[in-house]
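Asker: okay, predicted coordinates and the sequence, questions at the end:
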Amino acid sequence: MEARAYLKYARISPRKVQIVLDLIRNKPADVAMAILRNTPKAASEYLIKLLKSAIANAENNHNMDVSRLYVAECFVSPGPILKRIRPRAQGRAYRIEKKSSHVTLVLKEKE
């Protein structure tokens, strides 16, 4: 049995999210939450909310024991890119890409 939670169209670069996801992979849910709360990265706020959602899904939808949950799987994939233009010298324009992410978090119960 597993519980999933998805975060789609998060306005943060996938590279920034991947760094924080590597910290919590295969950790118990309560330890993962503690790590996220003490990690000074922008992605931590998104992932705290996502982890709380996954825990709530596990408890309410699948009747899983919260104390035995661990982060079995977590990954990020790139979402759509917002393309913007930045004016530069002599009438030129540079492109700015505002990236977004789709994050998936899977919790399972320890055997």
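Answerer: Happy to help now that I have it.
Asker: please count neighbours and contacts with C-alpha atoms only from this point.
Answerer: OK.
Asker: how near is Pro14 to Val103?
Answerer: Going from Pro14 to Val103 by Cα to Cα, to the nearest Å gives 9 Å.
Asker: alright, now check it against this:
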Amino acid sequence: MSVFKARRVIDQIRGRSYEETLMILELMPYRASYPILKLVYSAAANASNNMGLNEANLFISKAEVNGSAIMKKLRPRARGRSYMIKKPLVI
């Protein structure tokens, strides 16, 4: 999904508590909210199982979305010109 679409959802949950984040993500109409909801569930499960933290005390301290690297290639065009192809790398 696009970085801009995911960033729109992430900006709404940054700095909020865990329960408030779940309510916001479940009610948002954007398609990017479901993968972010799964990510928040996973992070809370890791915090409770690995570190022994209570889920009621958790909050979103840092959340960011970054784009991937872009591979640039040149494609030959008519009359000796070239056209730039920007292909995102999936890592």
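Answerer: Happy to help now that I have it. Please read all numbers here as calculations on a predicted model, not as lab measurements.
Asker: after superposition, what is the TM-score?
Answerer: After superposition, the two chains reach a TM-score of 0.75 (TM-score structural alignment, normalised by the length of the second structure), with 80 aligned residues with a Cα RMSD of 2.5 Å.
Asker: re earlier: give the residues shared as contacts by Pro14 and Val103 of the first structure.
Answerer: Val76, Ser77 (Cα atoms under 8 Å, 6 or more residues apart in numbering).
Asker: these two: who's more crowded?
Answerer: Neighbour count, other Cα atoms under 10 Å: between Pro14 of the first structure and Val103, Val103 has more, with 24 against 20.
Asker: the more buried one touches Leu7, doesn't it?
Answerer: Yes - applying Cα atoms under 8 Å, one finds Val103 of the first structure in contact with Leu7, separated by 5.0 Å.
Asker: show me which positions of stretch 53-60 of the first structure end up buried.
Answerer: Neighbour counts over stretch 53-60 of the first structure (16 or more other Cα atoms under 10 Å) mark Ser53, Ala54, Ile55, Ala56, Asn57, Ala58 as buried.
Asker: which part of the second structure lines up with it?
Answerer: Using TM-score structural alignment, stretch 53-60 of the first structure corresponds to residues 42-49 of the second structure.
Asker: mean shift between that stretch and the first structure?
Answerer: Taken over the aligned residues, the distance from stretch 42-49 of the second structure to the first structure averages 0.4 Å (mean Cα distance after the TM-score superposition for the first structure).
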